[in-house]
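**Student:** Sequence unavailable; structure follows:
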């Protein structure tokens, strides 16, 4: 495949969206996954995902998802999906607490695993999971297996997070690969009207 072919290939994007929605006192955040040829092409998908935000909807960070664990991630037409593939790409939002901090801490894990149980085990190995705990505080204890001060707020297969139209059209291809460069993470305030 030539460099031009890879530029024409659709990409999987992971975005951290921000908005000060009507009636809120502080900015709210959510993660969004979409498939497009460019970041600018995602704008209609973003607006459909998080409605009624007015002009406050923006991107606080993004990455093109190409490497997770020791796997290459690409987007292919649904017709090219390998029916025998068992690996799935999971998004896990961990939540935890720190003593005397009036806020819930969060840590996001992307991992390739065969099922949800293995994805949770992988998340539980993270430094965040082991360090954001408060022993003995009612309500700050876990509800994952060991009840230890942290919880899995959300876990999804990435394909579950895509719009129905994208699920019908594309497949996330996961291929074992070594020595992949880490995905570049772009942070800052990105206005949607400046992307187009």
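**Tutor:** That came through fine. Worth saying up front: this structure is predicted, and the values here are computed from it rather than measured.
**Student:** From here on, just use CA atoms for contacts and neighbour counts.
**Tutor:** Will do.
**Student:** Please report the distance of residue 99 from residue 4.
**Tutor:** Using Cα to Cα, to the nearest Å, residue 99 is found at 52 Å from residue 4.
**Student:** Now do the helix or strand hosting residue 33: distance to the chain's middle.
**Tutor:** Assessed by DSSP states H and E, residue 33 sits inside strand 28-36. The chain centre lies 7 Å from the centre of strand 28-36; the measure is Cα atoms, centre = their mean, to the nearest Å.
**Student:** Pull the residues that contact that strand.
**Tutor:** By Cα atoms under 8 Å, 6 or more residues apart in numbering, the surrounding residues in contact with strand 28-36 are 10-21, 42, 45-46, 49, 75, 158, 161-163, 166.
**Student:** Okay, one more to line up with it:
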């Protein structure tokens, strides 16, 4: 199977908004191009583009593999997506940092998030770094990726984790990509 888990930062300026907004989409397919219909369904009211993406194949020293549903044994580990928010004094901006973590619980994933340099350095008294949308840790702010996949994807696929020492980090693809250009590739 060549299916891969993809993490995509979608961008758009929805009708009635003044600034570009972003959201994170997770999907499983052979290629990014194959996910375009699902990405459009995920954010139907916007003219979306891609600002960053990656094939999720390695996280926290684990290989991340897509399998057919029921093909792999149940694992105690899960893939968590965490969106950290933080501030810099004197800057009219909230900065964000996205974290993926393989862990057996929300508590462990939260600990990983709090150990990032972003969490330690993007905050100051009265404007502490936080896991969006609250100061501190809240279950609603951390997502098990398996839970936020589309219903069809959840029915068809599972995610398997294998600990591998020295596994290289995923390649990050950063930069603006028009959806129409992706469809023509």
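**Tutor:** Perfect, I can see it now. Note that this is a predicted model, so its numbers are computed, not measured.
**Student:** sorry, back to before: average offset between the strand holding residue 33 of structure 1 and structure 2?
**Tutor:** With mean Cα distance after the TM-score superposition for structure 1, strand 28-36 of structure 1 departs from structure 2 by a mean of 0.6 Å once superposed.
**Student:** Which is the succeeding secondary structure element to that strand?
**Tutor:** helix 43-49.
**Student:** just to revisit the earlier point, so which of the contacts of strand 28-36 of structure 1 are in helices?
**Tutor:** Using DSSP state H, 45, 46, 49, 158, 161, 166 are the members of the contacts of strand 28-36 of structure 1 that sit in helices.
**Student:** and the last one, what pairs with it in structure 2?
**Tutor:** This points to residue 166 of structure 1. Residue pairing (TM-score structural alignment): residue 166 of structure 1 is matched to residue 153 of structure 2.
**Student:** now do residue 43 of structure 1
**Tutor:** Under the alignment (TM-score structural alignment), residue 43 of structure 1 pairs with residue 36 of structure 2.
**Student:** Quick check: closest non-adjacent residue to its match.
**Tutor:** Closest residue in space to residue 36 of structure 2, ignoring its immediate chain neighbours: residue 179 at 7.3 Å, by Cα to Cα, 6 or more residues apart in numbering.
**Student:** count of neighbours near that neighbour?
**Tutor:** For residue 179 of structure 2, the neighbour count with other Cα atoms under 10 Å is 16.
**Student:** which of the residues in stretch 121-131 of structure 2 are buried?
**Tutor:** Buried residues in stretch 121-131 of structure 2, counting neighbours by 16 or more other Cα atoms under 10 Å, are found at 122, 123, 128, 129, 130, 131.
**Student:** And that stretch, end to end?
**Tutor:** End-to-end span of stretch 121-131 of structure 2 (Cα to Cα): 14 Å.
**Student:** thinking again about what came up before, show me what counts as buried in the strand holding residue 33 of structure 1.
**Tutor:** 31, 32, 33, 34, 35, 36.
**Student:** picking that back up, residue 99 and residue 4 of structure 1: who's more crowded?
**Tutor:** residue 99 (12 against 8).
**Student:** And the helices in structure 2?
**Tutor:** With DSSP H, the ranges of helices along structure 2 come out as 36-42, 106-114, 117-121, 145-148, 151-156, 179-184.
**Student:** How many neighbouring residues does residue 110 of structure 1 have?
**Tutor:** Residue 110 of structure 1: 21 surrounding residues under other Cα under 10 Å.
**Student:** corresponding residue for it in structure 2?
**Tutor:** Alignment note (TM-score structural alignment): residue 110 of structure 1 maps to residue 100 of structure 2.
**Student:** ditto for residue 24 of structure 1
**Tutor:** With TM-score structural alignment as the criterion, residue 24 of structure 1 pairs with residue 17.
**Student:** gap between its match and residue 45 of structure 2?
**Tutor:** If you go by Cα to Cα, the gap between residue 17 of structure 2 and residue 45 of structure 2 works out to 12 Å.
**Student:** These two - which one has more neighbours?
**Tutor:** The residue with more neighbours, out of residue 17 of structure 2 and residue 45, is residue 45; 12 against 9, by other Cα under 10 Å.
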